[in-house]
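Participant: got a sequence here, can you build the structure:
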Amino acid sequence: MATLDLDDNQAQYQIRSFKPGAIQVNEKTITSSIIITPDELVPDWQPQTVSELTAASLNVIAELKPDILLIGTGPTHMLLSIEIYGSLINQGIGVEVMATPAACRTFNALCAENRRVAAALIIS
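Facilitator: Next comes the predicted model:
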């Protein structure tokens, strides 16, 4: 028999839903790329597409001090060059690249485990 546990996610910011072109964080619908942690929301994050993603656009992540960064590349998974996120790896921040819907699900799961996670999500 399966046991059920009460979801005790204490994150201030939680992803409620995702669809192409929009993400719902708490009760707010957002239509541009964001960076989210359990405690911070960085709206209107540049880039808006994967082709605009650069190493410099991820510099803000180091200030947030996550243990792991999830990069959501939009509706499909896209490979990124190591130069884009190499400095984060050198700082001891784990990086996972996946499609944005998968990054949203993973973010919520890691938040529920009280992990220090950040997600850089391209919403397009």
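Participant: rest of the way, CA atoms for contacts and neighbours
Facilitator: Fine.
Participant: does the spatially closest residue to Lys19 that is not a sequence neighbour belong to a helix or a strand, and which?
Facilitator: Of all residues not flanking Lys19 in the chain, Pro101 sits nearest, at 7.7 Å (C-alpha to C-alpha, 6 or more residues apart in numbering). Per DSSP states H and E: Pro101 is located in helix 100-112.
Participant: same for that helix, what does it pack against?
Facilitator: strand 15-19, strand 68-72, strand 117-121 (3 or more C-alpha pairs under 8 Å, 6 or more residues apart in numbering; DSSP states H and E).
Participant: please generate a structure for the following sequence too, so the two can be compared:
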Amino acid sequence: MKLQPDRLDVQSILAYGPGWIGLGNHGVAEKIDYSIVIGSRGEKFAWNCTAFEQLTAEHFAQLAELKPELVIFGSGSRLRFPPPAFLRALMAQRIGLETMDTLAACRTYNILAGEGRQVVAALLLDSQGA
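Facilitator: Alright, predicted model coming up:
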């Protein structure tokens, strides 16, 4: 599915498919096939998990260290919520978290980043796309 951001001067998600996203920044496109964290301030790094069941509190503490206004968590091909105990680091810093499937997270990230919000998307990419 092709996604069209309003502003191209921020890191944007240009496309999505089972197990991959197309990431763009200033006209340069890159196909990503691993779980990733991206941010509207240029943050970009591999998120060390390949399945929802591998997530730990440390994964979410890593997101809190980025100090965004909001974290968009893409839980893979279906909606799954992390245990509340995993979110303590985010709650301690009063950082909001929205959970949705990864396709919805990609669209939401583009909208918020395009509005100039300080947002981070943590996108779990299912290897099977199931």
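Participant: got CSV for the helices and strands packed on helix 100-112 of structure 1, with mean neighbour count and distance to Thr37 of structure 1 too?
Facilitator: Output for those, formatted as CSV (neighbours: other C-alpha atoms under 10 Å; distance: least, C-alpha to C-alpha, whole Å):
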stretch, mean neighbour count, distance to Thr37 of structure 1
strand 15-19, 16, 10
strand 68-72, 25, 9
strand 117-121, 26, 4
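Participant: re earlier: in structure 2, what stretch matches the helix holding Pro101 of structure 1?
Facilitator: Mapped onto structure 2 using TM-score structural alignment, helix 100-112 of structure 1 covers residues 102-114.
Participant: the matching stretch vs structure 1 - mean distance after superposition?
Facilitator: In the superposition against structure 1, stretch 102-114 of structure 2 averages 0.4 Å from its aligned positions (mean C-alpha distance after the TM-score superposition for structure 1).
Participant: what lies in contact with that stretch?
Facilitator: 3, 5-8, 10-13, 16, 39-40, 72-78, 99, 118-121, 123-125 (C-alpha atoms under 8 Å, 6 or more residues apart in numbering).
Participant: structure 2: helices as residue ranges?
Facilitator: 57-64, 88-92, 102-114 (DSSP state H).
Participant: these into JSON lines, with extra columns for distance to Asn25 of structure 2 and mean neighbour count?
Facilitator: Formatted as JSON lines, the helices of structure 2 follow (distance: least, C-alpha to C-alpha, whole Å; neighbours: other C-alpha atoms under 10 Å):
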{"stretch": "helix 57-64", "distance to Asn25 of structure 2": "21", "mean neighbour count": "17"}
{"stretch": "helix 88-92", "distance to Asn25 of structure 2": "27", "mean neighbour count": "16"}
{"stretch": "helix 102-114", "distance to Asn25 of structure 2": "12", "mean neighbour count": "22"}
